[in-house]
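Colleague: here's my sequence, what's the structure:
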Amino acid sequence: MTDPNPAQPSSKDRIRVLITDDHALVRTGLKFFLLASDDLDLVGEAASGEEALQLCAEVTPDVVLMDLIMPGMNGIAATRSIRERWPAIQVITLTNFQEPGLVQEALQAGAMGYLLKNVTADELTGAIRAAYAGRPTLAPEATQALIEVATQSPTPGHNLTAREREVLTLMVKGLSNQEIAERLVIGLSTVKFHVSSILSKLGVASRAEAVALAWQYHLVA
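Modeller: Next comes the predicted model:
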């Protein structure tokens, strides 16, 4: 026979959630999502990254729902600070933005999940439970963004060293190897080594091609 009054999860079994978003309407909507779940407790609302840090210190949530774009400290900076100061607190990014760079930055800052604000109540509560258990959840759009980042060819010259960029700058100015050596006060053989390395990293066979790529991709100031 079914118990007409099933036991509610004890407080120690409930997941403590902090909402961080600078829009009151969004916080209100999220609050209704959470209140409908028997195993989730809303322990605080923050309108900025700074408030989120303060509340983390005061109420120690298990999971923080974090907007990205807010006045003052943004969501990425707040996520990084929370994860550094309270490693046990998990953060889920909840935003309208799906640009690959933002997805990558949020995850690198320590977010356990990345969801868009068009998420359903079931998807959101499922992501909160997953984050609490240490499992990541990504919106399909976020997954696609990461795939795009992974499959993009890196910009030519991304792996040049600081010294190689100095040499390339002087190459663009038309200096010879001897003139570069004198300008940088290094040996001619060292300059030749740097030039050879630059050509190799840029995937070109001549100085002229290297200079052309430097202009095209703004590799030098």
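Colleague: please make it C-alpha for all contacts and neighbour counts, starting now.
Modeller: OK.
Colleague: residues contacting Gly110?
Modeller: For Gly110, the contacting residues are 79-80, 83, 91, by C-alpha atoms under 8 Å, 6 or more residues apart in numbering.
Colleague: please redo it, this time with the cut-off set to 7 Å
Modeller: 79-80, 83 (C-alpha atoms under 7 Å, 6 or more residues apart in numbering).
Colleague: ok, so of those, who is nearest Leu30?
Modeller: Thr79 (18.7 Å; C-alpha to C-alpha).
Colleague: for that closest one, which non-adjacent residue is closest in space?
Modeller: In space, and not counting its chain neighbours, Thr79 is closest to Ala109: 6.0 Å by C-alpha to C-alpha, 6 or more residues apart in numbering.
Colleague: go on, Ile82?
Modeller: Leu53 (6.6 Å).
Colleague: just to revisit the earlier point, scan the contacts of Gly110 and report the most crowded one.
Modeller: Within these, neighbour counts (other C-alpha atoms under 10 Å) peak at Thr79, which reaches 31 neighbours.
Colleague: helix or strand: which one has Phe97?
Modeller: If you go by DSSP states H and E, Phe97 is not part of any helix or strand.
Colleague: in the helix or strand where Leu213 lies, what's buried?
Modeller: Per DSSP H and E: Leu213 is located in helix 207-216. Judged by neighbour count using 16 or more other C-alpha atoms under 10 Å, the buried positions of helix 207-216 are 207, 210-211, 213-214.
Colleague: and those as a markdown table, adding distance to Ser197?
Modeller: Shown next, in a markdown table, are these (distance: C-alpha to C-alpha, whole Å):
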| residue | distance to Ser197 |
| --- | --- |
| Arg207 | 11 |
| Ala210 | 11 |
| Val211 | 14 |
| Leu213 | 15 |
| Ala214 | 14 |
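Colleague: let's see this one next, to set against the first:
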Amino acid sequence: MIELVIIAATRFYREGLALVLQSVGGFEVISTGAGIEDIATDPATSNRGVVLLDVTGSQDGRSAVISLRTRDPGLRVVPMNVPEKESDILAYAELGAAGYLTRGHSIAELVRTVRSAAAGEFRCSPCVAAALSPGAAQSIVSAGLLSHREAEIAELLEQGLSNQEIARRLCIALATVKNHVHNILDKLGVRGRAEAAAWARVQRLDRSALLRTTGARTPPATGVRPATVPVDRQVNR
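Modeller: Got it, this is the predicted structure:
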């Protein structure tokens, strides 16, 4: 049984989340609160369990992670509703978060992430795994993953260009750019442009890894799965 603490400013949100997770089975919600101060004196939350921390409220999510882990080092904190930006995702990981959930995640993904956190694994996309554990990246990224054009667009995503800006830069139709971006996300197994840009940055667009070799097949979209990184292998804080 995985013990859970839910921190969210909106009462019906945290209570609804508690009902959903308990209906799944294998979870016990032992405490809920609007902020970290609401669970600070609850002995049931000390040094155990997984804390789901909604970072969309008024409290500073990063400060909350630091405070919770300083007070109770055994807590595994999973920030929820993290902005889908590489800097935010990596910042929470570097602070010792046991996982993360962006705003577009489903209940099924929430369940998988919590179970991974309880097992001491940081569930993340391949690009985030590569950033946290560069040595593990080679087991995630295979040669020939992107076409030449997709690699070009991935490089422009890393530079922060919009679809329209990419279309103008490459002199191609906007619809073509959108199609390429969709294919890039599928092939890399990432959840958004920010994670694709992070992947490109980590790999430094190594052409030997990104470009298809003659006659090589492109792996299917399901070929790259979310990775898990042991919590103790995250970036030293």
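Colleague: okay, the helix holding Leu213 of structure 1 sits on what stretch of structure 2?
Modeller: Using TM-score structural alignment, none of the residues of structure 2 align to helix 207-216 of structure 1.
Colleague: off-centre distance for that helix?
Modeller: 32 Å (C-alpha atoms, centre = their mean, to the nearest Å).
Colleague: ok, now how distant is the residue nearest the centre of structure 1 from Gln54 of structure 1?
Modeller: Geometric centre of structure 1, nearest residue: Glu105, 1.3 Å, by C-alpha atoms, centre = their mean. Distance, Glu105 of structure 1 to Gln54 of structure 1, using C-alpha to C-alpha, to the nearest Å: 23 Å.
Colleague: try Asp122 of structure 1
Modeller: Taking C-alpha to C-alpha, one finds Asp122 of structure 1 at 29 Å from Gln54 of structure 1.
Colleague: now do Ile128 of structure 1
Modeller: From Ile128 of structure 1 to Gln54 of structure 1 the distance is 21 Å (C-alpha to C-alpha).
Colleague: which one's more surrounded, these two?
Modeller: Using other C-alpha under 10 Å, the more surrounded residue of Ile128 of structure 1 and Gln54 is Ile128, with 29 against 12.
Colleague: any idea what that one aligns with in structure 2?
Modeller: Looks like Ile128 of structure 1 aligns to Val114 there (TM-score structural alignment).
Colleague: which helix or strand contains that match?
Modeller: helix 107-118.
Colleague: buried residues, that helix. List them.
Modeller: 110, 113-118.
Colleague: next one: stretch 97-115 of structure 1
Modeller: Per 16+ other C-alpha under 10 Å, stretch 97-115 of structure 1 contains these buried residues: 97-98, 100, 102-104, 106-107, 109-115.
Colleague: out of the residues you listed, list just those in strands.
Modeller: 113-115 (DSSP state E).
Colleague: quick one: the strands in structure 2?
Modeller: Assigned by DSSP E, the strands in structure 2 fall at 2-7, 27-33, 50-54, 76-82, 101-102, 121-124, 227-230.
Colleague: mind reading off the mean deviation between the third one and structure 1?
Modeller: In this overlay with structure 1, the average offset of strand 50-54 of structure 2 from its partner residues is 0.7 Å by mean C-alpha distance after the TM-score superposition for structure 1.
Colleague: on that earlier part again, identify whichever of the strands of structure 2 lies nearest to His148 of structure 2.
Modeller: strand 227-230 (25.2 Å).
Colleague: nearest to Lys192 of structure 1, of the contacts of Gly110 of structure 1?
Modeller: Arg80 (42.7 Å).
Colleague: show me where structure 2 has helices.
Modeller: Assigned by DSSP state H, the helices in structure 2 fall at 11-24, 61-71, 86-94, 107-118, 126-132, 137-140, 148-158, 163-170, 174-188, 193-203, 207-210.
Colleague: export the ones you listed to a markdown table and append columns for distance to Gly49 of structure 2.
Modeller: Shown next, in a markdown table, are those (distance: least, C-alpha to C-alpha, whole Å):
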| stretch | distance to Gly49 of structure 2 |
| --- | --- |
| helix 11-24 | 14 |
| helix 61-71 | 12 |
| helix 86-94 | 18 |
| helix 107-118 | 7 |
| helix 126-132 | 23 |
| helix 137-140 | 29 |
| helix 148-158 | 36 |
| helix 163-170 | 42 |
| helix 174-188 | 32 |
| helix 193-203 | 28 |
| helix 207-210 | 40 |
